[in-house]
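# What follows is a predicted protein model with its sequence.
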Amino acid sequence: MSRLPFYFIVTGMIGFVLYQAASLLSLTGWVGDELRGPSGWFHIHLFVLGWATMLAMGAVYQLIPVIAQTNVYSERLGYFHYIVFTIGLIGLLYGFIASQIHWIALCASAAFIGILAFGWNMAMTLRRASRWNAITISAACSIAYLVLTGLSGMLMGINFATGWWIDGHDNLFGAHIWMGTIGWFGLLITGFSYKMLPMFYLAHNYSTKPQTVILLLWNTAVVLGVTAFLTDGSPWLIWFALLLLTAAVVVYNVHLLLIRRSRHKRHPGSGIQWSVYCSMAFGILLAVWLTVSVYSPDRLLDADVIRIAGWLYLNGWVSFNILSYASKIIPFLWWTHRYGKQAGKPGTPLMADMLSDKHVRLGLSVIAAGILLVTVGMVFGSQWMIELAGTALSLGSLVYISLAALVFTR
């Protein structure tokens, strides 16, 4: 097994620890501040790029060969991607915290070069895929959106340094966020779940038709949202994109239930169960938000609304799903790497022994409660609740990721 995925996964876990440590130092106070400033940019990019994207890219390097039934096009290019992207990210975070505009522009460009290398590597790998289906198409689309997100981020960095296209900065900013959150993370999580959930549930003979519907609805929502931001379109266009996204999530949840109904394994693990609960809650919240916003679609772009929606989406769905799947992926990768050739021999530990399911269940319960309580504090403008719940969330997250990291010592 290649060591490349481990570099990304371990670096992502380090990024997660640093993010939680930074949140503890500020008592999660940055959540209530203006996000479009040095502190907000630093925390968000540390979370999105240093944690979620870094670990997601490691998962892609591991799972794409399984999905496409072919080897990664170039492992050497993968290491180049890792080095350049990591250096660019570190420099970018320094630029934010030190308010060094030219440093931001330079390092955003370096990070984008790493993303381009990743995109090319995956494009050439998927080109050799044995067959194309909703899984491979979702992966291809998500990576394409990541490249476009990196491009828009680099352009914003150059914009800061030079003052070029200043009038279009906010448009680019909106498209950057929409493509990165809804496009890259959304299609990657849903696409990979089509492969992983049936595997963990041992599910067979379920319909895959909903996957095509989800793919079409989700991509249309991404394109409409980006179009609305780039063209200063009507808030109703953003609302309609949100409607399509909600429909996609509803169909996605129906598909999850179909997989669960066809299962041959009663308990797939607490992480997988929590990921399903998380997606159901995500669908309910989207439906409520869509219904409330129909009376005033202009409020969709209010700073407070964006802050709460971003928190719930990135922490409550994206990161929580990653943490849930990590409880299965990390033990599987390490057991295969460390003990794969010793399977069945006396003294060889079982994969289930690598990470306690009881600890996973407890850890994810604490994290879920922390996310919800921080959200309540944000809704009611209670700084003390944000600080208290945010501290508990960070501490619980640090314990959880430490338990996952201990897998590498077994």
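Cool, the structure landed.
# drop to CA atoms for contacts and neighbour counts, all remaining ones
Noted.
# which parts of the one helix or strand residue 283 maps to are buried?
For residue 283, the host element (DSSP states H and E) is helix 270-293. Neighbour-count burial for helix 270-293 flags 270-276, 278-280, 282-283, 285-287, 289-290 (criterion: 16 or more other CA atoms under 10 Å).
# what's the following helix or strand after that helix?
That would be, after helix 270-293 and using DSSP H and E, helix 303-311.
# Mind listing residues that contact whichever helix or strand comes after that next one?
Heading C-terminal from helix 303-311, the first helix or strand you meet, by DSSP H and E, is helix 320-339. With CA atoms under 8 Å, 6 or more residues apart in numbering as the test, helix 320-339 has contacts from 1, 52, 56, 189, 270-272, 274-275, 278, 348, 351, 354-355, 360, 364, 368, 404, 407-408.
# swap in stretch 125-138?
Contacts of stretch 125-138 (CA under 8 Å, 6+ apart): 64-65, 67-73, 140, 187-188, 190-192, 194-195, 211-212, 215.
# Then stretch 153-161?
Taking CA under 8 Å, 6+ apart as the rule, stretch 153-161 contacts 101-102, 104-106, 108-109, 112, 164-166, 169, 172-173, 176.
# next one: stretch 113-121
72-74, 77-78, 80-85, 143-144, 146-147, 150.
# Put this next to the previous one:
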Amino acid sequence: MGFGLWGLLLLALHPEALHAARHPVLLAASHLLFLGFGVGVLVGAMHPLVPVVLEAPLPHPSWGYPTLALWGVGLPLQVWGFLKAEPRWVALGGGLVLLGLLLFASHMALAFRRASRWSPVATALAWVSFYLGLTPLLGMLQALTLRMGFYDPERLLWHVLAGLVGVFVLAVVGVGHKLVSMFTLSHGVDESVLGLLLWVLNLGLLGLALKQPMGLGLLAVGVGLACYDTFRILRHRVKRALDVGVRHYLAGLAFLVLALLALLAGQTLWAGLWFGLGFLALIVSGMLYKIVPFLVWTYRYAPRVGLGTVPALKAMLPEQAAGWAGILLGLGALLAPFWSPAFWLCLAGGLLCAYALEEVLRS
């Protein structure tokens, strides 16, 4: 959350950075938002989620700590290198992050080998683990080519696509299928659409990387399938009222559609802002509103059940603050391509989100 707020603050203070693709502030902010906030939450969430999906414990849970240390130390060094235009710090920080994510991917590979049950959700998480290792590796190779004299800016596209589509879109459709079904008490929804969706998105990613026209078309089909899969889940739900986390998820999907439409229209900047500030920020914060109270309650109060009064899970989250956080994030993301002060709205939403989560931790 701290990395996410840092990235939003940089964009609010320096909106002019958006007009240069390789502006130091834009590079720093994008890595803070995607590699910091997005990947940080994703890696943390996969530690308790993967054992549930695979119905098998993680082989080495303690490996999460060196992953956290390498990523948590490496990313600020990398960001500092971007801001100061110091390639050595970028390389050092990026190298530490790469080691941390390769360790995580290796740990997940061992976990998948022990799986007692396999499903499309497990396949999605396996692909996400693969892209979590591949994305920083591609970024590091790109940095090395710059030092060695055979730099090709076109190869940066591979790094971007592996991160945005391979990590985040696949993670959202895979993890989202599981979590939204759990949060809405939806039963009887098969995973066939999710299995097809994984094929479509991976082929679309490959097509985009090779600059084939079919790539964007397949990506559009994949987004449509993701929306359809979510509709099927909601249609089967037992819990009719949608809580704040699920509402955030649906708003994030709407921003994914907006980002795709902007990309089809050739508005790359609009697409990037709606993807990062709308789709990613809303969905990740929405999932945090569900995951963090559950983890805190399980750790702190589950052993006391039957021995005394324990708070209800729903009561741990200040929903009004979480709701306003989503409104500010969504409004700021929507206006960001046209009105630079909108980044301050996003930052205000991020601060409210941090406050809501802090209240959960203090409960």
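Okay, I see it. If you're wondering where the values come from, they're calculated on a predicted model, not measured in any experiment.
# Drop anything exposed from the contacts of stretch 125-138 of structure 1.
For the contacts of stretch 125-138 of structure 1, buried by 16+ other CA under 10 Å: 64-65, 67-68, 71-73, 140, 187-188, 190-192, 194, 211, 215.
# can you tell me which of the residues you listed lies nearest to residue 204 of structure 1?
The shortest approach to residue 204 of structure 1 among these belongs to residue 194, at 12.0 Å (CA to CA).
# thinking again about what came up before, ChimeraX command for the buried members of the contacts of stretch 113-121 of structure 1?
Entered in ChimeraX, the line below selects the buried ones among the contacts of stretch 113-121 of structure 1, by 16+ other CA under 10 Å:
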select :72,73,77,78,80,81,82,84,85,143,144,146,147,150
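# what do we get in structure 1 for residue 132 of structure 2?
Matched by TM-score structural alignment, residue 132 of structure 2 corresponds to residue 146 in structure 1.
# Which residues are in contact with its match?
Neighbouring residues of residue 146 of structure 1 by CA under 8 Å, 6+ apart: 115, 179, 180, 183, 184.
# Out of the contacts of stretch 153-161 of structure 1, which is nearest to residue 230 of structure 1?
residue 172 (6.3 Å).
# which residue in structure 2 lines up with that closest one?
Match for residue 172 of structure 1 (TM-score structural alignment): residue 155.
# From residue 78 of structure 2, how far out is the residue lying farthest from the centre of structure 2?
For structure 2, the residue at maximal distance from the C-alpha centroid (CA atoms, centre = their mean) is residue 307, at 38.1 Å. As judged by CA to CA, to the nearest Å, residue 307 of structure 2 and residue 78 of structure 2 stand 48 Å apart.
# One more: residue 68 of structure 2?
15 Å.
# just residue 305 of structure 2 next, same as before
According to CA to CA, residue 305 of structure 2 and residue 78 of structure 2 sit 45 Å apart.
# same thing with residue 41 of structure 2?
In terms of CA to CA, residue 41 of structure 2 sits 19 Å off from residue 78 of structure 2.
# what about the two, which has more around it?
Legend: neighbour count by other CA atoms under 10 Å for residue 41 of structure 2 and residue 78, higher for residue 78 (27 against 17).
# which SSE is the aligned residue in structure 1 for the more buried one in?
Taking TM-score structural alignment, the alignment pairs residue 78 of structure 2 with residue 92 from structure 1. Here residue 92 of structure 1 sits within helix 75-98, counting by DSSP H and E.
# re the thing from before, out of the contacts of stretch 113-121 of structure 1, flag the one nearest to residue 242 of structure 1.
If you rank these by distance to residue 242 of structure 1 using CA to CA, residue 146 comes first, at 19.8 Å.
# could you list every residue that touches the alignment partner in structure 1 of residue 110 of structure 2?
Superposed on structure 1 with TM-score structural alignment, residue 110 of structure 2 falls opposite residue 124. Counting by CA under 8 Å, 6+ apart, residue 124 of structure 1 makes contact with residue 73.
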